[in-house]
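Colleague: Sequence first, then the predicted structure:
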Amino acid sequence: MKRDKSEMEDDLRAEYDFKSLRVRKLGSGRKSFGGTTVRLEPDVAEMFPSADAVNEALRFLIRVMRDNQAIAPTAQANNSNAADD
């Protein structure tokens, strides 16, 4: 039995605007909605309550690494001068 067009009309209210929704597909064919996704191992993930906490920790680590790289050439120069004496 084929339905005519009048039977197929939606009975949804006007405030239900589904055109603005972004739909995510599951699986490998899904579309990325921006940003890079990184998967954390369970033992690491349990240490962080949110993505913001992970980002804060990584930014701190980056600062520490940069500070150590800035100090390292100075320390090496001081060590080589002391060896020359």
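Modeller: That came through, no problem. Numbers count the residues shown, from 1 in each chain.
Colleague: From here on, just use CA atoms for contacts and neighbour counts.
Modeller: Will do.
Colleague: How many residues are close by residue 54?
Modeller: Residue 54 is flanked by 16 other residues according to other C-alpha atoms under 10 Å.
Colleague: So for the longest helix along the chain, what gets flagged as buried?
Modeller: The residue-count maximum for a helix in the chain (DSSP state H) belongs to helix 51-84. Applying a neighbour-count criterion of 16 or more other C-alpha atoms under 10 Å, one finds residue 54 buried in helix 51-84.
Colleague: another one to put next to it:
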Amino acid sequence: MKSEYNFSQAEQGKFYHPDAKFHYPIYLEPDVEEFLTKIAEQKNIEVQVLVNQCLRNKIKSIQGIE
């Protein structure tokens, strides 16, 4: 690293996008990933699609209880 940096020509907010959306990285435990991968392959869908379906079903069941 340099001892000093010159930011006199820098442009503030150049990479800021107020409408940008953040996507959360989800890390699955190996046993869960293996299980979901097998099911996704059987259904011929991507794992992320399967995970979203499972989570939506869980949300519906929770909302049904409330």
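Modeller: Here it is on my side, so go on. Given the structure is predicted, the values throughout are model-derived calculations rather than measurements.
Colleague: After superposition, what's the TM-score here?
Modeller: The TM-score (TM-score structural alignment, normalised by the length of structure 2) is 0.40; 36 aligned residues with a C-alpha RMSD of 2.4 Å.
Colleague: Which strands or helices does the longest helix of structure 1 pack on?
Modeller: Using 3 or more C-alpha pairs under 8 Å, 6 or more residues apart in numbering; DSSP states H and E as the contact test, no helix or strand touches helix 51-84 of structure 1.
Colleague: redo that, cut-off 10 Å
Modeller: helix 42-45 (3 or more C-alpha pairs under 10 Å, 6 or more residues apart in numbering; DSSP states H and E).
Colleague: Now the helix it packs on: buried residues?
Modeller: So, applying 16+ other C-alpha under 10 Å, helix 42-45 of structure 1 has no buried residues.
Colleague: List the contacts of the helix or strand encompassing residue 62 of structure 2.
Modeller: Following DSSP states H and E, one finds residue 62 of structure 2 within helix 47-65. Contact with helix 47-65 of structure 2 is made by 26, 33, 36, 37, 38, 39, 40, 41, 43, 44, as judged by C-alpha atoms under 10 Å, 6 or more residues apart in numbering.
Colleague: For residue 73 of structure 1, give its distance to residue 62 of structure 1.
Modeller: According to C-alpha to C-alpha, to the nearest Å, residue 73 of structure 1 stands 18 Å off from residue 62 of structure 1.
Colleague: Just the buried subset of the contacts of helix 47-65 of structure 2, written out for PyMOL, thanks.
Modeller: With 16+ other C-alpha under 10 Å as the criterion, this PyMOL line picks the buried residues out of the contacts of helix 47-65 of structure 2:
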select buried, resi 36+37+40
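Colleague: List the ones among the contacts of helix 47-65 of structure 2 that fall in helices.
Modeller: Per DSSP H, the contacts of helix 47-65 of structure 2 map to helices at 33, 36, 37, 38, 39, 40, 41, 43.
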